[in-house]
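Visitor: next comes the sequence, and after it the predicted model I'd like to discuss.
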Amino acid sequence: MNRSQALNRLVPPRARDRLGDALLARVAGPSGAENRARIHGTPGPRWFAPGEPIRQVHGDASMFVGGLSALLLQSLHPRAMAAVAAHSGYRGDPWGRLQRTSTFLAFTTYGTAQDAQRAVDAVRAVHGRIRGRTPDGQPYRADDPHLLEWVHIAEVDSFLRAYQRYGAGHLDADGCDAYVAAAARVGQALGVVRPPRTADELAERIEAFRPELRGTEEARAAARFILLRPPLPWPARPPYALLAAAAVALLPPWARTPLGLPLLPRTERWCVGPAGTAVTGAIRWALRQTPPAPGPRQPDPRERRVRASGA
C-alpha cells in the first residue's frame, strides 16, 4: 500500500476536501477559483504546451519547498533584499505576496498567451515604480536587469532542485535543460537580458553572482521570519516546519553560513529528506494531484557536478 492509499483509508473524503480547499485558499487567495477557471477554461494559444517540463515542475507539490528555498537564496543579494524589505510587504502581508506570486506563475505557465503577457506587464509596471537605497547607501531599482537576473536564476534553480528532490516525477538532463529554457521565456519577458537556457548555464550564472552575495541583517531577519515565525495557526506549524527544513536542505552549502543556517548532512539525509518527501506527498494527496508515473530515476546533472567537485 502506497502513501496515498494509506491516507485515503485513514482520512474521510470530506476531510481531505476541506484540507485541499484550505491549502488552495492560502496559496491562491480569494480569487483563486475564478483565476483557475480563467486559466484552464479560456481557449487560445499558450506559451507552453501540455507535457512541457515547466508545466510538470510548476504544477507539483514540491513547489511549496522550492518557493521557500528560493526566498532564502534570493535574500543573499543585498540590493534585492533591500528592495524586498522596503517594498514587498512580506512581513505585513506574507500570504498576499505568496498569492500574487502563485497567481503569476499560474497565468504564465498555464494561461493563454494574452493573459500571460498581461501578468508580465502588471509585474513590470510595479517594478518600474520601486526605487531606493540599501542601508549602506547603494542605490537599487527593481527593474534593474542585473537584479532581475538574480531573482530569476535563484527561483529557477530552487524550483528545479525541489522537483528533482521532492517531485512526483524526475527530469533527465534534457528535461532539466528544457525547463530552464522555458523559464527563460518568462524571465526575458520580465526584463532579464540574457537568461540561461540550460542547466549548465544556470549553474554558471549562479556561481558568477557569488562575489555579490552576503548575509545582511535584513537577510537573516527574513530567514528567521520565514523559517521560525510563520503567520500560521499552531496546528499547521509542524508540517510547515518540515517544509522549512526541506527548503534549507535544498540550499547550496555556501548559502547556509551567511544566513546563520546549519549544515547537518546526516540529519538532512536520514531525517529531513524523508520528512520532506512525506509532507510534499501529503500536500499532493490533499490537492488531488495525479502526476504521471515516474520513470527510472536518473541523477540530476548538477548533482553529478557537485559530487565531482567535492563542494
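Guide: Noted; the coordinates are in hand.

Visitor: could you use CA atoms for every contact and neighbour count after this?
Guide: Fine.

Visitor: those helices in the stretch 151-300 of the chain, which residues are they?
Guide: Counting by DSSP state H, counting those that start in this stretch, the stretch 151-300 of the chain has helices at residues 173-190, 199-209, 217-228, 237-250, 265-267, 273-286.

Visitor: tell me the most buried of those helices?
Guide: helix 237-250 (a mean of 22; mean count of other C-alpha atoms under 10 Å).

Visitor: show residues contacting the helix or strand where V306 lies.
Guide: With secondary structure defined by DSSP states H and E, V306 is part of helix 301-309. When contacts are defined by C-alpha atoms under 8 Å, 6 or more residues apart in numbering, helix 301-309 is touched by residues A173, A199, D200, A203.

Visitor: at 6 Å instead, please
Guide: Applying C-alpha atoms under 6 Å, 6 or more residues apart in numbering, helix 301-309 turns out to have no external contacts.

Visitor: below is an additional structure, to be compared with the one above:
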Amino acid sequence: MTPLQSVRKRAGDAIFARVAGDEGPARRDRIHLAEGPRRFPSGSPIHVVHSDASMFVGGIRALLLQSMHPLAMAAVDAHSGFRGDPWGRLQRTSTFLAETTFGTDEDADGAIAVVRAVHDRVRGTAPDGRPYVASDPHLIRWVHVAEIDSFLRAHDRYGARPLDAAGRDEYVSQTAHVARALGAVDVPETVAELEQVLADYRPELEATDAARRAARFILVQPPVPLTLRAPYGLLSAAGVAMMPRWTRWPLRLPWLPIVEATAVRASGALITSAIRWAIGSAPPMPDHA
C-alpha cells in the first residue's frame, strides 16, 4: 500500500466508523454481499443517490427540514435520544437506509418491521397539547418527503453522477416503496408530486423551541471531535445553504445568498469530493443481484 493509499484508508475508516459504528464493516459486508433477491437492481437511481458522499449534506438538511413539523419534532425530542446518543441514532439510520436500499428483500423487510414496531410505541402529547403517534401515516409521509427531497437536492448539487429528469423521477418512485412499507399513504412517485406534497404540508410547519434547540445542536454544538470540526462545518454550511428561505428566520439559520452561491457552494463541492475520495466506492453487489 502506497503512503497516499494509507492516508486514504485511515481517513475513510474514520469517517465510516462515525457513520456506521464499530460493527460497520461486518454489517456492510452482510448487507451488500448476502445471497438473495433484492428490490432494486444494481446501478439504479436509488443506489446512485444513496451511495454518494452528497448524502452527508442531504442528511443535515433533512434533519433541519423535518424538525419544522411540530408533531414530528415533538416525537423526536421526547423519544429519539438524539442528543444523548447522536452517533448511535445516526448509525441506526444509516443501517436502515443501507438495508432498505442495498439489502436482500428479507433484510429490508426485517429492518422495516423493526422501525414499525418502534413507531407503534412512540406516542405522547406535543407542547401545544396535540397528541401524536409516530405510526401516523401523515407524519411518516412528512418525514419521508423531507428526507427524499433533501437527498435528491444534495445529489443534484454535489453528486458525482447527477441524474437526468427520468432518473430523478425513478428515484422518487423507488423510495416510495419503503415509505409505503412503513405505513405512509399517498406517497409521491415523481419529482412534481414530491414538490406538491411538500407545498401541501407548508401550512402545518413552524419552528418550535425544540426545533431551534435541535438546529443549535446540529450546527453549533455538534458531537464531533476537534479534528472533524472543520470538515463538519463545511458540510453543515452546505446543508443550511440548501434550506428553503422561509425556514431561515424561524430556525434562526443564517441567510447569506451571495456567500452561499459562491464560497459555501465551492466548499461543499470540495468536502463532498474529499469524502468521496476518502471512502472510495461501495462494495460490489453480488453477481446474482
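Guide: Alright, I've got the coordinates. Every value quoted in this text rests on a predicted model; they were computed, and no experiment measured them.

Visitor: residue contacts, the most centrally placed residue in structure 1?
Guide: For structure 1, the residue sitting closest to the mean C-alpha position, by C-alpha atoms, centre = their mean, is G67 at 2.6 Å. Applying C-alpha under 6 Å, 6+ apart to G67 of structure 1 gives no contacts.

Visitor: now do the same for it: its match in structure 2.
Guide: In the superposition onto structure 2, G67 of structure 1 corresponds to G59 when matched by TM-score structural alignment.

Visitor: check the fit of the helix or strand that contains that match onto structure 1 and give the mean distance.
Guide: Secondary structure from DSSP H and E places G59 of structure 2 in helix 55-66. Following the fit onto structure 1, the mean deviation recorded for helix 55-66 of structure 2 is 0.3 Å by mean C-alpha distance after the TM-score superposition for structure 1.

Visitor: so how far is that helix off the chain centroid?
Guide: Remark: helix 55-66 of structure 2 is offset 5 Å from the chain centroid, using C-alpha atoms, centre = their mean, to the nearest Å.

Visitor: now do that helix and helix 265-279, the angle between them.
Guide: Here the directions of helix 55-66 of structure 2 and helix 265-279 differ by 120 degrees (axes from the mean of the first three to the mean of the last three C-alpha atoms, to 10 degrees).

Visitor: next secondary structure after helix 55-66 of structure 2?
Guide: Counting by DSSP H and E, the element after helix 55-66 of structure 2 in chain order, helix or strand, is helix 70-79.

Visitor: now for that next one, which elements pack on it?
Guide: The helices and strands touching helix 70-79 of structure 2, judged by 3 or more C-alpha pairs under 6 Å, 6 or more residues apart in numbering; DSSP states H and E, number zero.

Visitor: what residues sit buried inside the helix or strand just after that helix?
Guide: Per DSSP H and E, the first helix or strand lying C-terminal to helix 70-79 of structure 2 is helix 86-102. For helix 86-102 of structure 2, burial by neighbour count (16 or more other C-alpha atoms under 10 Å) applies to 86-91, 94-102.

Visitor: residues near the equivalent of R131 of structure 1 over in structure 2, how many?
Guide: Alignment note (TM-score structural alignment): R131 of structure 1 maps to R123 of structure 2. When neighbours are counted by other C-alpha atoms under 10 Å, R123 of structure 2 registers 17.

Visitor: wait, isn't R123 of structure 2 in contact with Y132?
Guide: Yes. With contact defined as C-alpha atoms under 6 Å, R123 of structure 2 reaches Y132; the gap is 5.5 Å.

Visitor: for R129 of structure 1, which non-adjacent residue is closest in space?
Guide: With C-alpha to C-alpha, 6 or more residues apart in numbering as the criterion, R129 of structure 1 has its nearest non-adjacent residue at 7.9 Å, and that residue is A142.

Visitor: tell me, how many residues neighbour the alignment partner in structure 2 of the one you found?
Guide: Using TM-score structural alignment, the partner of A142 of structure 1 in structure 2 is A134. For A134 of structure 2, the neighbour count with other C-alpha under 10 Å is 20.

Visitor: A134 of structure 2 and A117 touch, don't they?
Guide: No. Look at A134 of structure 2 against A117 with C-alpha under 6 Å: they stay out of range, at 10.1 Å.

Visitor: relative to L98 of structure 1, how far out is the aligned partner of A20 of structure 2 in structure 1?
Guide: In structure 1, the residue paired with A20 of structure 2 according to TM-score structural alignment is A28. Going from A28 of structure 1 to L98 of structure 1 by C-alpha to C-alpha, to the nearest Å gives 8 Å.

Visitor: same question for F159 of structure 1.
Guide: 15 Å.

Visitor: with A308 of structure 1 instead?
Guide: Distance check for A308 of structure 1 against L98 of structure 1: by C-alpha to C-alpha, it reads 36 Å.
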